[in-house]
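Novice: below: sequence and its predicted model.
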Amino acid sequence: MANWRANAALLVVTLAAGTASGASVTPSGPEVAENLLRIELHLDRPMAGALDMSHVTLLDSAGTPIPDAFLDLPLLDRSGRNVTLLLHPGRIKTGVGPNVALGPALRSGQSVTLRIDDPQLGRPFAQHWQVTPPLRERIDPQQWTVQTVRRSGRQTLRVIAPAALDGDAVEAIAVQGPDGRRVAGVAMLTAGEREWQFTPKQNWRPGAHLLRIHPRLEDPQGNRLCSAFEQAEQSAKRCEDDGKLAFIIE
């Protein structure tokens, strides 16, 4: 399973310069949790330079900028197309100084708007979300629902999670067949990153299958398979064990 492990990348955002019409965002659903840690933006070609965080704003439901919502640390990947926006973790973790002094940047029951007007985008970009209660539990694949398929066909397998996964979860999940080998096919995330879909290249074979989940899989709140973001010493805890979820094709 080493190959599929290597395919799981760090959580990133994709931005392309010059055309806001080609922009998308993850979380892409209508809601985000109060303890949202990462926002992922997606455009279709590389930016010319680093994203200027002075042009990145979170607005509350009244249209007022939320102060100190982000770290001034946009993470641009080597391609120039991927940027990660990090909300201030100190405002997320309960009892930490900024959380006590300022409270969370997002508040359950309100709505927020992400606005980016960096000139590199060509025109302003905006995304709206409703804020829901915080999600403070580790990711548990046993809570996922696998809508099984029938053998002798290439029906799309659907795996539904109770909450959104990070945008790169598409490459962090694999299917292991009855022979113990990875099933080749094409995966995608839908339904606001709550649903992982997989279409095999060849017909499904009958027998016991496993979903194999890379241990570095996270959700937009920074929760992992082995620990929640707010768990004590979470940053020092190493997630080494794959997540597994068994299903049978008859």
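Specialist: Noted; the coordinates are in hand. Numbers count the residues shown, from 1 in each chain.
Novice: for the rest of this, base every contact and every neighbour count on C-alpha atoms.
Specialist: Fine.
Novice: ok so Q120 is a helix residue?
Specialist: Yes - under DSSP: H, G, I helix; E, B strand; the rest coil, Q120 sits within a helix.
Novice: what sits against the residue lying closest to it once chain neighbours are set aside?
Specialist: Distance criterion Cα to Cα, 6 or more residues apart in numbering; nearest residue to Q120, sequence neighbours excluded, is A17 at 5.2 Å. Applying Cα atoms under 8 Å, 6 or more residues apart in numbering, we find A17 in contact with 43-48, 120-122.
Novice: I'd assumed A17 was in a helix, is it?
Specialist: No - A17 sits outside any helix when classified using three-state DSSP, being coil.
Novice: tell me which element the residue sitting furthest away from the middle of the chain falls in.
Specialist: Relative to the centre of the chain, the most outlying C-alpha is that of S152, 32.6 Å out, by Cα atoms, centre = their mean. Assigned by DSSP states H and E, S152 belongs to neither a helix nor a strand.
Novice: residue closest to the middle of the protein?
Specialist: Centroid check for the chain by Cα atoms, centre = their mean gives D166 as the closest residue, at 1.2 Å.
Novice: do I have it right that that one meets N223?
Specialist: No - between D166 and N223 there is no contact under Cα atoms under 8 Å: 10.0 Å.
Novice: give the contact list for C239.
Specialist: Per Cα under 8 Å, 6+ apart, neighbours of C239: 215-216, 224-226.
Novice: try this one next to it:
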Amino acid sequence: MKRWLTAFCLVASLACAAEVRLKDPGHIEARGSDMRVFRGDEIEPLFGSVVKTGDNVLFTAALPLVAGESYRVEVKSPDGSWSERKLTFRLRQAAVPTVSISPAPTVLPANALKLYLHFSEPMEQGVFLERITLQREDGSVVNGAFRETELWSPDGKRLTLWLHPGRQKTGVNLNTDEGLVLQEGRKHTLKIAASWRSTAGVALGKEAVFTVAAGAADHSCPDPQRWQVRVPKAGTSDPLKITFDEPLDPAMLATALKVKRGGTEIAGTVAMGVDARSWYFIPAEAWAPGPGVIVIDPLLEDLAGNNLNGPFEVDREAPVKAAGMREVKFEIR
């Protein structure tokens, strides 16, 4: 075997595991006739392209290489003969994804609009309606439970699961014909298929099952006057805590509340309770004595889509009053 053949290597990539790279000895041109790759003992080489970049020659297969499979790489020597080396492609170990739900424990108003699935790894997209099933207590499937809109966080790990608004909003055709997705006072079962894979190709491997209980429908706006604020002591970095009287949208809570002092937003980190009923602000520096204010985005919603500006459903005969407060004051002592 030619000495320079020891420079062969397989390049493993989670996005495209289909490359064989050769440290160029100098005589190879960027054409398929100088380098070819075979699977196992097959006679016909793989389809692919050969590109020479600097000191490297890169063969990119038309289809991904198979983990654990042997490949034979052949390169034409300067004298026209072929030299070969057998390699085994090993995919980098990828983590098995897991999934959780928020808010949790999951008790939703019967007219809830959404909940969130949180995955430990970026997941394959475009398949969620095939991977999620909602069942009633008798085991029957709730058909058409979810809106087809697929909304992922930028990192591909959080899916906003929309309960179909056409069924959740009173008086709409689907609501009249098929009723609410969730039945008040009943428990439902949300199942996540074991076959749902991460973008690395690794499946959950085990069906995930969550209980979703439905309470009374909620048509009231969130009201900051009913919130409880726990104020930390001066000189500490203890969190400023708000306890809500109902769960609020977990994703919106991450950015909907701002802590200001003297008109300036102060730096810090935000955390939330898993039940979406509590919010914490941890300052970057210890608290100094004096007043402060928590400014609230009026678009902050509860689980039924009601926000500080008004309810999701507007009843012209019995209008619901919007929340009057847009900020909560506190004093550090």
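Specialist: Arrived safely. Because the structure is a prediction, the values reported are computed rather than measured.
Novice: any idea what the TM-score is?
Specialist: Overlay of the two chains. TM-score (TM-score structural alignment, normalised by the length of structure 1): 0.82; 226 aligned residues with a Cα RMSD of 2.3 Å.
Novice: map the residue farthest from the centre of structure 1 onto structure 2.
Specialist: Here S152 of structure 1 is matched to G235 in structure 2, going by TM-score structural alignment.
Novice: where exactly do the helices run in the stretch 201-333 of structure 2?
Specialist: 250-256 (DSSP state H, counting those that start in this stretch).
Novice: now do the strands in it.
Specialist: Counting by DSSP state E, counting those that start in this stretch, the stretch 201-333 of structure 2 has these strands, from start to end: 208-215, 228-230, 240-243, 257-261, 264-265, 268-272, 278-283, 290-296, 327-332.
Novice: let's have those in a markdown table, adding mean neighbour count.
Specialist: Output for the strands of the stretch 201-333 of structure 2, formatted as a markdown table (neighbours: other Cα atoms under 10 Å):
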| stretch | mean neighbour count |
| --- | --- |
| strand 208-215 | 18 |
| strand 228-230 | 15 |
| strand 240-243 | 19 |
| strand 257-261 | 18 |
| strand 264-265 | 12 |
| strand 268-272 | 15 |
| strand 278-283 | 20 |
| strand 290-296 | 17 |
| strand 327-332 | 16 |
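Novice: how about JSON lines for those, with distance to C9 of structure 2 added?
Specialist: As requested, the strands of the stretch 201-333 of structure 2 are exported to JSON lines (distance: least, Cα to Cα, whole Å):
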{"stretch": "strand 208-215", "distance to C9 of structure 2": "39"}
{"stretch": "strand 228-230", "distance to C9 of structure 2": "59"}
{"stretch": "strand 240-243", "distance to C9 of structure 2": "54"}
{"stretch": "strand 257-261", "distance to C9 of structure 2": "52"}
{"stretch": "strand 264-265", "distance to C9 of structure 2": "53"}
{"stretch": "strand 268-272", "distance to C9 of structure 2": "44"}
{"stretch": "strand 278-283", "distance to C9 of structure 2": "48"}
{"stretch": "strand 290-296", "distance to C9 of structure 2": "56"}
{"stretch": "strand 327-332", "distance to C9 of structure 2": "61"}
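Novice: re earlier: residues contacting the residue nearest to the centre of structure 1?
Specialist: D166 of structure 1 touches 11, 26-27, 193, 217-220, counting by Cα under 8 Å, 6+ apart.
Novice: go with 10 Å
Specialist: Residues in contact with D166 of structure 1 (Cα atoms under 10 Å, 6 or more residues apart in numbering) are 10-12, 26-27, 38-40, 172, 189, 192-194, 217-223.
Novice: and those residues, which are buried?
Specialist: Applying 16 or more other Cα atoms under 10 Å to the contacts of D166 of structure 1, the neighbour count classes 11-12, 26-27, 38-40, 172, 189, 192-194, 217-223 as buried.
Novice: what count of nearby residues applies to D155 of structure 2?
Specialist: 9 (other Cα atoms under 10 Å).
Novice: and the one 10 residues further on, by the same measure?
Specialist: P165 of structure 2 has 22 neighbouring residues, counting by other Cα under 10 Å.
Novice: what distance do you get for it to A304 of structure 2?
Specialist: For P165 of structure 2, the distance to A304 of structure 2 equals 10 Å [Cα to Cα, to the nearest Å].
Novice: what residues are shared contacts of the two?
Specialist: Common neighbours of P165 of structure 2 and A304 (Cα under 10 Å, 6+ apart) are 111-114.
Novice: the match of S152 of structure 1 against E285, yeah?
Specialist: Yes - between G235 of structure 2 and E285 there is a contact at 9.0 Å, judged by Cα atoms under 10 Å.
Novice: what secondary structure does whichever residue in structure 2 pairs up with P67 of structure 1 sit in?
Specialist: Alignment note (TM-score structural alignment): P67 of structure 1 maps to N143 of structure 2. Put simply, N143 of structure 2 is coil when judged by three-state DSSP.
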